[in-house]
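In: Show me the folded form of this:
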Amino acid sequence: MPNSGLIDYHKLQLTNEEFQRLSALIYKESGIKLPPIKKVMLQSRLQKRLKHLKINTFKEYISYLFSKDGFDREIIHMLDVVSTNKTDFYREPAHFEFITNEVLPNYYSSNVNQTFKVWSAGCSSGEEPYTLAMVLFEFAEKNPKFNFSIFATDISTRILQKAVDAVYSEDKVQAIPFPLKKKYMLRSKDRTNPTVKMAPHVRSKITFDRLNLMDSTYKTKDIFDVIFCRNVLIYFDRETQAAVINKLSQRLKPEGYLILGHSESILNLNVPLVQVRPTVYRKV
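Out: Here you go, the predicted structure:
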């Protein structure tokens, strides 16, 4: 893939036909639908890949991507730049209150010697699973026999590395009460770039892995008490949403909970769940 002289990658443009080929592949591999209005966004994000690979045109890039070797090497990187990653600590706090006030007391009263298992599907840079860890540690402090584990997955290897590194700017954790920060986070000594890192005992409770929700089966063999899949399904069409929710439901215990984002719903989907709260569903 030669590079002929200096290329201004920001000026490279996708044709409509190239956009259609790429958006069809992205939909097939990730379930993410990109309408024509997203063409400029896709063009801008993929320009970085062309620069990295020293490819001069989108036509060459597509030829590379659709080749056997190219597909195997590039598909993960392409999906990395396409996926959207937005998250915060304690986002949609009503969900964590429901876990603390309803789910955990009921679980603990009849499952003292078992491990409470949670899956954060579409965990992005880790704020959700680390929030869950803090919530569960707080419960364990009052209930010493309580044990838990968290499985956290995302399609993006780049964003998963951020989650594993577990380093956040102090601005990012500003809303977290100080007693929790003191228990579960370590402050950096460099005050010119103030950051915090999740404490080792918090990180040890979470297993991070790459997982594509479009896979026909999910590689985890665990059955979970609660699955968080928030603000992920909004990028899928209804048919894909139903398929993903049904596969997630297979990994839920009977009476286990699936928690979706505030703008997501299972309305009119053929799935084995009933609503118990806004965006909270129980397996039947």
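In: drop to CA atoms for contacts and neighbour counts, all remaining ones
Out: Noted.
In: and stretch 142-154, how far out from the chain's middle?
Out: Computed by CA atoms, centre = their mean, to the nearest Å, the separation of stretch 142-154 from the middle of its chain amounts to 18 Å.
In: Tell me the buried residues in it?
Out: By neighbour count on 16 or more other CA atoms under 10 Å, the buried set for stretch 142-154 is 146-147, 149-154.
In: Can you pick out the most distant pair from these?
Out: Farthest pair in the buried residues of stretch 142-154 (CA to CA) is 146 and 154. Separation: 27.0 Å.
In: What ranges does this protein have for its strands?
Out: Along the chain, counting by DSSP state E, strands occupy 115-121, 147-154, 167-169, 185-187, 195-198, 206-210, 224-229, 252-260, 273-277, 280-283.
In: Looking at those, which is nearest to residue 244?
Out: Nearest to residue 244 among these is strand 224-229; the distance by CA to CA comes to 10.0 Å.
In: Which other helices and strands does that closest one contact?
Out: strand 115-121, strand 252-260 (3 or more CA pairs under 8 Å, 6 or more residues apart in numbering; DSSP states H and E).
In: I'd guessed residue 49 sits against residue 76; true?
Out: No. Using CA atoms under 8 Å, residue 49 makes no contact with residue 76, being 11.5 Å away.
In: now do the same end-to-end measure for stretch 206-226.
Out: With CA to CA, to the nearest Å as the measure, stretch 206-226 spans 14 Å from end to end.
In: quick one, what contacts residue 115?
Out: 146-149 (CA atoms under 8 Å, 6 or more residues apart in numbering).
In: distance of it from residue 137?
Out: According to CA to CA, residue 115 and residue 137 sit 13 Å apart.
In: cool, and residue 185?
Out: For residue 185, the distance to residue 137 equals 13 Å [CA to CA].
In: now residue 12
Out: Counting by CA to CA, the gap from residue 12 to residue 137 is 50 Å.
In: before we go on, could you also do this sequence so I can check it against the first one:
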Amino acid sequence: MAQMHNQLSPAEGIWALRRLPDMDEAQFNQWQTLLEHRTGITLTAERRSFLETNLGIRMREIGCSSYQAYYEKIVNGPDAVREWATLVDRLTVQETRFFRDPDAFRLVADYVLTRPREQFRKRALEAWSVGCSTGEEPYTLAMILNECMGQLALQPLFGVTGS
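Out: As a prediction, this is how the structure comes out:
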């Protein structure tokens, strides 16, 4: 079986090994704003290293030497849409399954079960499952809510939105 070899020039090889500069506050804010505006993903200051690492990996793959140059490529480049999709795919959780986050679902159940029952008789309970891939999380949320309503001896009047 033939082996494939990277054909990098010596300068490109050196770049691939070189550490990226730290992201400054203005750059981080620029990326935070873009991600929140386009995807709803909110990155806190504590997640800066996560963003730097993931941007850095992608930037090395495509030979981009600065956060600003990569930002321009994502926003204005000829392949901006394709590159944006690749980046979002890298930054998001690629896992979905029923009952994926037991602590979160336990929190929802505890919340519903500790509210006054009258609250759920007046109007339907609305729940939102954010960051869903193929739907297992909102279905899990619906199962949890249905079980809670049964425990409270209430009609299962609730709605679940998944996005």
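In: May I see the helices and strands packed on strand 224-229 of the first structure organised as TSV, with distance to residue 102 of the first structure added?
Out: Below are those laid out as TSV (distance: least, CA to CA, whole Å):
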stretch	distance to residue 102 of the first structure
strand 115-121	14
strand 252-260	11
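In: Tell me which of these lies nearest to residue 210 of the first structure.
Out: strand 115-121 (9.9 Å).
In: now that closest one, how far from the chain's geometric center?
Out: With CA atoms, centre = their mean as the basis, the mean position of strand 115-121 of the first structure lies at 14 Å from the chain mean.
In: what is in contact with residue 115 and residue 137 of the first structure at once?
Out: In contact with both residue 115 of the first structure and residue 137: no residue, using CA under 8 Å, 6+ apart.
In: For the residue most central in space within the first structure, which non-adjacent residue is spatially closest?
Out: Central residue of the first structure (CA atoms, centre = their mean): residue 122, 1.8 Å from the mean position. In this structure, residue 122 of the first structure finds its nearest non-sequential neighbour in residue 154, 4.5 Å apart by CA to CA, 6 or more residues apart in numbering.
In: coming back round to it: from what I can see the residue nearest to the centre of the first structure touches residue 157, true?
Out: No. Using CA under 8 Å, residue 122 of the first structure is not in contact with residue 157, being 11.6 Å away.
In: related to what we said a few turns ago, okay, the buried residues of stretch 142-154 of the first structure in CSV with distance to residue 87 of the first structure next?
Out: Output for those, formatted as CSV (distance: CA to CA, whole Å):
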residue, distance to residue 87 of the first structure
146, 28
147, 26
149, 21
150, 17
151, 17
152, 14
153, 14
154, 13
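In: Determine which stretch of the strands of the first structure is the most buried.
Out: strand 224-229 (a mean of 23; mean count of other CA atoms under 10 Å).
In: how far off strand 115-121 does that one point, in degrees?
Out: Orientation check (axes from the mean of the first three to the mean of the last three CA atoms, to 10 degrees): strand 224-229 of the first structure against strand 115-121 gives 20 degrees.
In: Which parts of the second structure are helices?
Out: Assigned by DSSP state H, the second structure shows helices spanning 10-17, 25-39, 48-62, 67-76, 80-91, 102-113, 118-122, 136-151.
In: same for the fifth one, what does it pack against?
Out: Counting contacts by 3+ CA pairs under 8 Å, 6+ apart, helix 80-91 of the second structure is packed against helix 48-62, helix 67-76.
In: Need the contact partners of the first one.
Out: Translated: helix 48-62 of the second structure. So helix 48-62 of the second structure is in contact with 15-16, 20, 22-23, 28, 65-67, 70, 87, 90-91, going by CA under 8 Å, 6+ apart.
In: Next: stretch 160-167 of the first structure.
Out: Residues from elsewhere that reach stretch 160-167 of the first structure (CA under 8 Å, 6+ apart): 123-127, 153-154, 195-198, 203, 208-210.
In: cool, and stretch 91-111 of the first structure?
Out: Contact partners of stretch 91-111 of the first structure, identified using CA under 8 Å, 6+ apart, comprise 90, 128, 132, 135-136, 139, 146, 259, 261-262, 280.
In: Report the buried members of the residues you listed.
Out: 90, 128, 132, 135-136, 139, 146, 259, 261, 280.
In: And the residues you listed, which two are furthest apart?
Out: Farthest pair in these, by CA to CA: 146 and 261, 27.1 Å.
In: Against residue 151 of the first structure, how distant is the residue nearest to the centre of the first structure?
Out: Distance of residue 122 of the first structure to residue 151 of the first structure, given as CA to CA: 11 Å.
In: now do residue 197 of the first structure
Out: In terms of CA to CA, residue 197 of the first structure sits 19 Å off from residue 151 of the first structure.
In: And for residue 19 of the first structure?
Out: 35 Å.
In: okay if I get the strands of the first structure as a markdown table plus distance to residue 86 of the first structure?
Out: Output for the strands of the first structure, formatted as a markdown table (distance: least, CA to CA, whole Å):
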| stretch | distance to residue 86 of the first structure |
| --- | --- |
| strand 115-121 | 14 |
| strand 147-154 | 12 |
| strand 167-169 | 14 |
| strand 185-187 | 21 |
| strand 195-198 | 19 |
| strand 206-210 | 17 |
| strand 224-229 | 13 |
| strand 252-260 | 15 |
| strand 273-277 | 24 |
| strand 280-283 | 21 |
